[in-house]
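**Q** Pasting the sequence and the predicted coordinates here, then a few questions.
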Amino acid sequence: MPTDLSPVDGALADALESERARQRETLSLVASENYASEAVLAAQGSVLTNKYAEGDPGDRYYAGCEHADAVERLARERARDLFGAEHANVQPHSGTQANLAAYQALLDSGDRILSLELRHGGHLSHGQPYTAVDEHFDVVHYGVDPETGRLDYDAVEARAAETDPDLIVSGYSAYPRVVDWERMQAVADEAGAYHVADIAHLTGLVAAGAHPSPVGVADLVTGSTHKTIRAGRGGMVLCAGELADAVDTAVMPGCQGGPLMHNVAGKAAGFAEALTPDFDVYAGQIVENASSLADRLRARGFDLVSGGTDVHFALVDLRDTHPDLTGQAAEAALESVGLVANKQTVPGDHRSATVASGLRIGTPAVTTRGFDAAATERLADTVADVLDAPEDESVATDARETVADLCRSFPIYGDSRVASA
């Protein structure tokens, strides 16, 4: 099949080629981004794009789904094997869709959800204002300890007793420490609430044993499939067999119609890779690199939320050390030299989420490139140099040279085209 778009759509081909070049020539430090393998890209660009497969394997609304069934069964089986789950639904289009399905499976409209506040590391789909979750449920929040930047589980328990939730959400987008799933389950049990653990960011770390697993602890586990696990873009829900029907019905027709079968194929491909010993080594290296990054940034005088990290990113708090530098400005300064990170609110932040006082710097994508601790320390020094002098063009020039050298030393995709893999 032809894979070159140039003869039929030059404008689109140019945009995709430019994106391929951008990925090749910059370093992604966004904690939620990664580089999918050639196999995952091929699966996601496959002829399954053409197939409607509304329903579940063996029970589809449309005819002609026998091969789609085989693909989805592979994805389900591999997810169950990876996470030790009794049931896996791999159809959600995203981690947010997975969360919506989890709430719909367990709650009635108007029930109360207790989740971490966005500025403290929570996620929009945990019920922040103006979201569908906030519209349909009564959402209240807990926070981290403002002094330590860590969860105070006793305080969470007290907040649960105060608010009497029907469901508690654990798992976060910007919390750099190990989550005690058992303690959160105990809080939920004491409150008489369901417990949903969102491992969207931690999926690959959990699969490889580089972070404790909430599977078999929480009532439902949701996650993204394209972040630390590097599979096809989308989401999934893991649960015990007794909740399987409720989850499947909540996904379809509760939250969405036909699954994106090409993405399900990408999930199957990525899950197969995650079942190999090499992936366990990779996940461990993500955490080691994040620790090296955090240690080096601290040595350079930067404050980190919670003082460090146990996971795949460091969360920099600029307020005391760089009070005039916002997260937004820091993000722009780094991007100008080829380092792509993201601004992030920090606990107690008085700036808006679009400006922010922090910066989240992740290691999954650079670890996929092959970074080790030494390369990560060099990266950290470059980040520190730019943030210490964001308007110094000589510093920016040196940083661009370092980024270019790191990109050459740790390439992605060889000479292949990301857009047509």
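**A** Received the coordinates, thanks.
**Q** CA only for contacts and neighbour counts going forward, please
**A** OK.
**Q** what kind of secondary structure is the closest residue to Val90 other than its chain neighbours in?
**A** Leaving out its chain neighbours, the residue that sits closest to Val90 by Cα to Cα, 6 or more residues apart in numbering is Met236, at 4.5 Å. With DSSP: H, G, I helix; E, B strand; the rest coil as the basis, Met236 sits in strand.
**Q** Met236 against Phe83, yeah?
**A** No: with contact defined as Cα atoms under 8 Å, Met236 and Phe83 do not form a contacting pair (11.5 Å).
**Q** Which one of these two is surrounded by more residues?
**A** Shown here are Met236 and Phe83; by other Cα atoms under 10 Å, Met236 has more neighbours (29 against 22).
**Q** check contacts around that one.
**A** Residues near Met236 by Cα atoms under 8 Å, 6 or more residues apart in numbering: 88-92, 94-95, 98, 222-225.
**Q** then this one, side by side with the first:
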Amino acid sequence: MTVTTIESEVRSYSRNWPVVFEQARGSRMTSRDGRVYLDFFAGAGALNYGHNPPVLKRALIDYLERDGVTHSLDMLTGAKEKFLAEFSARLLVPRGLEYRVQFPGPTGTNSVEAALKLARKVTGRETVVAFTGAFHGMSLGSLAVTGNAAKRAGAGLPLGHTWRLPYDGFGDGQVSGLKLLDSMVEDSSSGMDLPAAVIVETVQGEGGVNPAGHTWLADLAELCRRRGILLIVDDIQMGCGRTGPFFSFEAAGITPDIVCLSKSLSGYGLPLALTLFRPELDVWEPGEHNGTFRGNNPAFVTATAALREYWSDDLLAKQTEQRGMIVRERLTALAGRHPVRVAQVRGRGLVWGLAFREPEAARRTADAAFARGLLVETSGSRDEVVKLLPPLTSTDDELAEGLDLLDEAVAVSG
């Protein structure tokens, strides 16, 4: 019996990378036949610190070997206490963020569901504003605020209570979503009720690596404050340092009402999600929103080790921003050599997209990269973007190697 005879047809990444992976360390994965691949996918952003970071692995092994608690729902444990103390001391306090911390369930979509549910409970309103190109998860509430038609179709029922607006730069920037929202809320005859919340990604990852301008984000935050609308930032893929600072919204100088975190939060690929919110929004009744796996203690252990290892200072953030400029230069030069096929380079920090004029060219490039030992995925509404998510801990040589392989892949995929 093989994977193709027993596993559901819903599988996807194994179709694009039809090998069996056996080992992984740092920025590289090794298949069963011994071939080594450079990983610029990083678990779709769940492995910002690479595979099996030694310090985190040691902390996890030590915890398991002394029979540390592995499952506890939301009971108090030593692992949970240490994580919350480190999270507060290293991230919240230095940034002046007075957030309450909720463990909504193990994945990003759980965090989004909790955020939407809380916003509606706090405000007593139903509508949520979301943006074109958005991706927020695959459960029903998250799908309702997701833009991609194919993913939304999988719900099998109507997805409502959402107003969709143009994201920054949508349609070549011809329509301002923020002006439209402000005008609709202002006019009592617009037919738009005052929303409970706006949910936004500072950089749309699955939507094709679309970065919102810092001014646009600041204007959005101001609009929400002025109109009494809660602002939710989905930082699931772009948080944990992917764009430089730990929180991707820091550079815009904004403080969201609610923040969703997951993916690289555990630092080790272990499921862990948080929903952060201002203290006055903490109107939950005990057990009103819960889940069996909301207290993942092994993930608390690795997340605590990650905070101590990578966020005791700003070195990783600065390094990510500096390397981002190098990647931009390399990709811009690559695009300049293939102007007929490559439409745009866009990104921030260490998330980058190479947008092709024809979607098939992006798929051919990703396949050619795989043939050369580089893992990259595609994204965008038509899968027209080759998306780069190298581990933040990749060396300069590994980044250069990956960009060289991508260059070759673009050249041969025409």
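**A** The structure has been received and is ready for your questions. Bear in mind that the values here come from a model prediction, so they are computed numbers and not experimental data.
**Q** quick one: TM-score?
**A** With the length set by TM-score structural alignment, normalised by the length of the second structure, the two chains reach a TM-score of 0.69; 350 aligned residues with a Cα RMSD of 3.9 Å.
**Q** Run through who's touching whatever helix or strand Glu309 of the second structure lives in.
**A** Secondary structure from DSSP states H and E places Glu309 of the second structure in helix 297-310. Residues outside helix 297-310 of the second structure that contact it (Cα under 8 Å, 6+ apart) are 55-57, 59-60, 63-64, 69-72, 77, 79-80, 82-83, 86-87, 90, 265-268, 270-272, 316.
**Q** Which residue, other than its chain neighbours, is closest to Val30 of the first structure?
**A** Nearest one to Val30 of the first structure, counting by Cα to Cα, 6+ apart, is Ala341 at 4.7 Å.
**Q** State the next helix or strand along the chain beyond the biggest helix by length in the second structure.
**A** In the second structure, assigned by DSSP state H, the helix with the most residues is helix 315-337. Beyond helix 315-337 of the second structure on the C-terminal side, the first helix or strand identified by DSSP H and E is strand 342-348.
**Q** compared with the first structure, how much does that following strand deviate?
**A** Taking mean Cα distance after the TM-score superposition for the first structure, the mean distance separating strand 342-348 of the second structure from the aligned residues in the first structure is 4.9 Å.
**Q** Mind giving me the packing neighbours of that strand?
**A** strand 210-211, helix 315-337, strand 351-356 (3 or more Cα pairs under 8 Å, 6 or more residues apart in numbering; DSSP states H and E).
**Q** Buried deepest among the ones you listed, which one?
**A** strand 351-356 (a mean of 26; mean count of other Cα atoms under 10 Å).
**Q** distance from the helix or strand following that one to the first structure after superposition?
**A** Per DSSP H and E, the first helix or strand lying C-terminal to strand 351-356 of the second structure is helix 359-371. Once superposed with the first structure, the aligned residues differ from helix 359-371 of the second structure by a mean of 2.9 Å; criterion: mean Cα distance after the TM-score superposition for the first structure.
**Q** correct me, but Ala343 of the second structure touches Glu358?
**A** No: with contact defined as Cα under 8 Å, Ala343 of the second structure does not reach Glu358; the gap is 9.1 Å.
**Q** Closest one to Thr249 of the first structure out of the contacts of Met236 of the first structure, please.
**A** Thr249 of the first structure has its nearest neighbour among those in Asn89, at 10.3 Å by Cα to Cα.
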